[in-house]
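Chemist: Attaching a predicted model along with its sequence, questions to come.
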Amino acid sequence: MKKNRILSTVAIGAVLALGLTACGSDPTKASGGSSSQIVVGSASFGESEILAEIYAGALKAKGFNASTHLDIGQREAYLGALSDGTISLFPEYSGNLLAYYDKTSTASAPADVLTALKKVLPATIVALDPSTAEDKDSYNVTAATAAQYGLSSIGDLAKVPNLKLAANPEFKIRSYGIPGLGSVYGVKNVAFTAINDSGGAATLKTLTSGQVNVADIYSTTPSITANHLVTLDDPKHLIAAQNVLPIIRKDHDSAAVDAVINAVSAKLTTAALLQLNTAFYGADKPSAASVAQAWLKANGFA
């Protein structure tokens, strides 16, 4: 469910770090360095590569023997690599991973998705703490439209006369799209414009030019902040949770590794992901490793 990314020149915003203090021994430190290499994998898009570099960088800073194996491919490929031991750790998305293992699940809220996922994960894979960061479909309006109609959540779209929505063609039939707008939020009689660019440039232009009132754009796409769009809240969880979720091979899992990666997850937010993507796709075109390192330093991990 990944998408084309919108390029932006906005630099990564620094996030205030919480100081990491030590009293006696540090439980997150690899004892004498780890002889077992932890290979962090990524899928074939920038955000996944950045997350992999963040995990690996945080582990290295604590003395672990960590490296990355980037651009593995789609879910079947990287889960296969996790299964056969080519990689040890991977940044996943909770809702999509649940759908992969259980296509019948109706779990939508973050806690429900995680509970359901843990029941169907292979015994060889452990899910660590999820972050609050999510990369998923989101309903977006311009700041002017939000102000005009007092829009803050998806249900508020019922206030908009002659509502027009732009999204990928499948949005017309997906449960989180037009059908869910009516059944979950009571927003009906929506004029739909199909644009097959996954919330890319054509969708953005259609929204900002006023041809539609609302558009589906992935929640960590840089164009959201670059164009001051308002992402509408989804209090009823119409769109299933897609929290960034580290998964690790059980034979590489340990309390020390968990402590490092869970600390990273505690700092990752959707806003942080958006900033990371904005930096990565900016004019300077930095590497995923350099973007990750900047975030690690800003947040006290390096």
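Modeler: Alright, I've got the coordinates.
Chemist: C-alpha from now on. contacts and neighbour counts both.
Modeler: Noted.
Chemist: Run through the strands of the stretch 51-200 of the chain in chain order.
Modeler: For the stretch 51-200 of the chain, the strands defined by DSSP state E, counting those that start in this stretch cover 66-69, 89-93, 125-127, 139-141, 164-167, 191-194.
Chemist: got another, please set it beside the one above:
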Amino acid sequence: MKRWILPILAMMAALVTVLSACSGGGEATPDPSASDFRTIRIGKGTTHESEVIANLYAGVLQKSGYSTEVVDSPDDRLDVVNQMAKGDENSVDLVPDYSGNLLLSLTDGGRKNPKATASPSSDQSDASDPRASKSATPTPSPSAAFNVHGMSSSDISSTLPKVLPDGVTTLNASSAENKDALVVNQITAAKYKLSTINDLAEHCQDLKFGVPNGFEDTSYGNKGLNELYGCAPNNFKHEDDQEKLSNDLDDGSIDVADLYTASAVVKDNNYVVLEDPKANFIAQEVVPVVRSGELPDSAKSAVNDLSAKLGTGDLVFLNRLTTGDKPISSKDAADFWLKENGF
């Protein structure tokens, strides 16, 4: 670890302690039989943020006695889960993802269901912990198509095991969420009196949007914005780097940015996150995706305990540690968070 990192971590420790005090310390009980199990391969996922979470999984499993390896994942989440379903030598056992985006990918934005005729059995999901349920809303049965914008976070998490390929399921989703949002700076918000996407709708064609590549083709891009809000933007700047998007928003190169809600730049720059009352951007909770029946119970419990502890504020904190002018590695950030949270 570089020497200049230590003062930064020392200052950050106070914040982590405050976050930890709200929900108590975590646990990682060693399993005497864990050392006899093979090395657990953990995929980094499809984003920088998911790589940090992958290292959290690795750390908590190591503290439970397991040998782990964090490896690169395919860029496409469907390639990841399909590879897991095959269970070949390149497959990972566990990978973090975001619940909403995974559901959208598996169902072509809710337009189709790969298991529309399936009758899910009671053992399709390894997410048996009652803490995984956040509402009493019945889970919608898979059908040829369904309204993803009408689904709660628990609906999405409960539906995922039903639409994942055979041999792949989920553990407990975390309350930690990191979803897309339309964001403006304070000047733009004041000029156009913006607080919601409804307010934005009448100005959409007059403003320049900074968005990741492919945004227009997503269900929450032009299609969703137009159908739900009558917002039809036609002036785009494409940029996948969140910090560069933030810089463009700050200097006025763009008027509206698609930023992640757990990105530290949102709070650090006092940006206005436009409310989304019609749920164009659906819930995006962190969810562990696993090969069915592969991980021992103590390994699944360790990951579930981590999920129960991890909150959105922790994602913001970890993002701040791993981005900016002096970022630390995903592994260093994960190790620090685990230590400060009692794992």
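Modeler: Looks like it came in fine. The structure presented is a predicted model; accordingly, all values stated were derived computationally and were not measured.
Chemist: Superposed, how do the two chains score by TM?
Modeler: Between these two chains, after superposing, the TM-score reads 0.78 (TM-score structural alignment, normalised by the length of the first structure); 285 aligned residues with a C-alpha RMSD of 3.2 Å.
Chemist: sorry, back to before: please tabulate the strands of the stretch 51-200 of the first structure in TSV, including the columns mean neighbour count.
Modeler: Formatted as TSV, the strands of the stretch 51-200 of the first structure follow (neighbours: other C-alpha atoms under 10 Å):
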stretch	mean neighbour count
strand 66-69	21
strand 89-93	26
strand 125-127	20
strand 139-141	26
strand 164-167	24
strand 191-194	16
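Chemist: Map residue 103 of the second structure across to the first structure for me.
Modeler: By TM-score structural alignment, residue 103 of the second structure lines up with residue 98 in the first structure.
Chemist: What is the longest helix of the second structure by residue count?
Modeler: If you go by DSSP state H, the second structure has its longest helix at helix 5-23.
Chemist: helix or strand right after that helix?
Modeler: Counting by DSSP states H and E, the next helix or strand C-terminal to helix 5-23 of the second structure is strand 40-43.
Chemist: who does that next one touch, helix- and strand-wise?
Modeler: Here strand 40-43 of the second structure touches helix 48-63, strand 68-71, strand 94-98, going by 3 or more C-alpha pairs under 8 Å, 6 or more residues apart in numbering; DSSP states H and E.
Chemist: who wins for proximity to residue 208 of the first structure among the strands of the stretch 51-200 of the first structure?
Modeler: Distance to residue 208 of the first structure, taken as C-alpha to C-alpha, is lowest for strand 139-141 among those, at 8.5 Å.
Chemist: quick one: contacts of the closest one?
Modeler: Applying C-alpha atoms under 8 Å, 6 or more residues apart in numbering, the contact partners of strand 139-141 of the first structure are 154, 207, 213-217, 229-232.
Chemist: Please report how far the alignment partner in the second structure of residue 209 of the first structure lies from residue 269 of the second structure.
Modeler: For residue 209 of the first structure, the aligned position in the second structure is residue 251, judged by TM-score structural alignment. Residue 251 of the second structure sits at a distance of 12 Å from residue 269 of the second structure (criterion: C-alpha to C-alpha, to the nearest Å).
Chemist: What of residue 339 of the second structure?
Modeler: From residue 339 of the second structure across to residue 269 of the second structure, the span is 29 Å (C-alpha to C-alpha).
Chemist: related to what we said a few turns ago, can you redo the helices and strands packed on strand 40-43 of the second structure as a markdown table, where the extra columns are distance to residue 190 of the second structure?
Modeler: Supplementary listing: those in a markdown table, determined by distance: least, C-alpha to C-alpha, whole Å:
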| stretch | distance to residue 190 of the second structure |
| --- | --- |
| helix 48-63 | 31 |
| strand 68-71 | 45 |
| strand 94-98 | 32 |
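Chemist: Minimum distance to residue 231 of the second structure: which of those has it?
Modeler: When these are ranked by proximity to residue 231 of the second structure, the top entry is strand 94-98, at 25.5 Å, counting by C-alpha to C-alpha.
Chemist: in the superposed pair, what's the mean gap between the closest one and the first structure?
Modeler: Comparison of strand 94-98 of the second structure with the first structure after fitting gives an average deviation of 1.3 Å (mean C-alpha distance after the TM-score superposition for the first structure).
Chemist: quick one, that strand and helix 48-63 angle?
Modeler: With axes from the mean of the first three to the mean of the last three C-alpha atoms, to 10 degrees defining the directions, strand 94-98 of the second structure sits at 140 degrees from helix 48-63.
Chemist: hmm, back to that, for residue 327 of the second structure, find the nearest of the helices and strands packed on strand 40-43 of the second structure.
Modeler: Between residue 327 of the second structure and these, the tightest spacing by C-alpha to C-alpha is seen for helix 48-63, at 12.2 Å.
Chemist: what range in the first structure does the closest one sit on?
Modeler: Alignment note (TM-score structural alignment): helix 48-63 of the second structure is matched to residues 46-61 of the first structure.
Chemist: average gap between the matching stretch and the second structure?
Modeler: By mean C-alpha distance after the TM-score superposition for the first structure, the fitted stretch 46-61 of the first structure averages 1.4 Å away from its aligned residues in the second structure.
Chemist: which residues touch that stretch?
Modeler: Stretch 46-61 of the first structure is contacted from outside by 39-43, 65-68, 70-71, 90-91, 257, 260-261, 264, 273, 276-277, 280, 288-289, 291-293, 295-296, 301-302, using C-alpha under 8 Å, 6+ apart.
Chemist: Okay then, goodbye and thanks.
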